[in-house]
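Q: my questions are about this predicted structure, shown below with the sequence.
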Amino acid sequence: MTNAIPIAIYVDADACPVKDEVYRVAGRHGLHVFVVANSFLNLPREPWIERVTVPGSFDAADDWIAERVGRGAIVVTADIPLADRCIKAGAEVIGPTGKPFTEASIGMALATRDMMEDLRAMGTVQGGPKPFSQKDRSVFLQALDLAIQRLKRAGFGA
């Protein structure tokens, strides 16, 4: 019997394209998943998948996640300010394309986000990110599995 802090996965779910992949990997590792959204989402009926519907402001889901994560948590989000908050709390953070957000990379990600927001506001840049691909899905699966293995090696449990 282990006294290790359990690994939990928090999914910023409103626009997350890899929820099914998270469920599959979490099920294989026996991990609890919190699926956090501003509106009701249909989820698989598994005891280890917990739906969290947060009413209120646009950032309510982000706030719910950021207030609960810490070491031993994995957060799946494309929201860079949320990623920053979660990294500061000690969580592992992965974007849906498999790109990990780290202490070393989050500053540049925030700066790029802000610059792109300004360019879009001026009309210089239009559109959003490139379409989500099968390669992104594959890279995400690898990144999630690596994050879980890294936490297990660090003494966190299932």
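A: Structure received.
Q: only C-alpha atoms for contact and neighbour calcs from this point on.
A: Fine.
Q: I'd say Leu141 and Gly98 touch.
A: Yes: between Leu141 and Gly98 a contact is recorded at 7.1 Å, counting by CA atoms under 8 Å.
Q: alright, now check it against this:
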Amino acid sequence: MSAPTILVDADACPVKEEIYRVAERYKAQVRVVSNSAFRVPVSERVQRVVVSEGFDAADDWIAEHADERSVVVTADILLAERCLKAGATVLAHNGKPFDAASIGSAVATRAIMEDLRAGMDGMGGGPPPFNKADRSNFLQALDRVLVKLARR
């Protein structure tokens, strides 16, 4: 049985260091996918994947490589939807899982929020700030997912 692979939508990921630590514990492979190069740990398990500057190039790479042995870490709802269809497990940076039951409403909410933001001419915020509880929730969720994949 092959080790699971964690595919990281890395450009805005606040939990990369946590992913590296957990991956090492579970002997999982990590693919850090981005449009620009940045430092990753020197490890046989961690590979940096720099894709073109094209719009959605990182998302396309991740979606093409996602499968039932993958854990995708992203905040991008549309990417999450694509990866779920490929059989991957998908986690947001705060540990919230995307699944078949939740993705439809997440996509709909995203569309509504996009329309609302468009009507506000740049006023208003975004998601709440990332905090310690989010980091802890992510670590617990990633641990649970990797334990589950190890049993398959």
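A: Received it, and whenever you're ready, just let me know what you need. Since this is a predicted model, take the numbers as computed values, not measurements.
Q: around Ala106 of structure 2, count how many other residues there are.
A: 17 (other CA atoms under 10 Å).
Q: that one belongs to a strand?
A: No: residue state for Ala106 of structure 2 (DSSP: H, G, I helix; E, B strand; the rest coil) corresponds to helix; a strand is not indicated.
Q: gap between it and Lys85 of structure 2?
A: Distance of Ala106 of structure 2 to Lys85 of structure 2, computed by CA to CA, to the nearest Å: 15 Å.
Q: for Tyr26 of structure 2, see how far away Lys148 of structure 2 is.
A: The span separating Lys148 of structure 2 from Tyr26 of structure 2 equals 11 Å under the rule CA to CA.
Q: got it, and Leu91 of structure 2?
A: Remark: distance between Leu91 of structure 2 and Tyr26 of structure 2 (CA to CA) = 17 Å.
Q: again, but for Arg144 of structure 2
A: Using CA to CA, Arg144 of structure 2 is found at 11 Å from Tyr26 of structure 2.
Q: circling back: more neighbours: Lys148 and Tyr26 of structure 2, which one.
A: In terms of neighbours (other CA under 10 Å), Tyr26 is the more surrounded of Lys148 of structure 2 and Tyr26; the figures are 14 against 10.
Q: where do the helices sit along structure 1?
A: Remark: helices assigned in structure 1 by DSSP state H are 19-29, 60-68, 80-88, 106-122, 134-153.
Q: out of the ones you listed, deepest packed?
A: With neighbours taken as mean count of other CA atoms under 10 Å, the helices of structure 1 reach their highest mean count in helix 80-88, at a mean of 21.
Q: mean shift of it relative to structure 2?
A: Here the mean offset of helix 80-88 of structure 1 against structure 2 after fitting is 0.2 Å, by mean CA distance after the TM-score superposition for structure 1.
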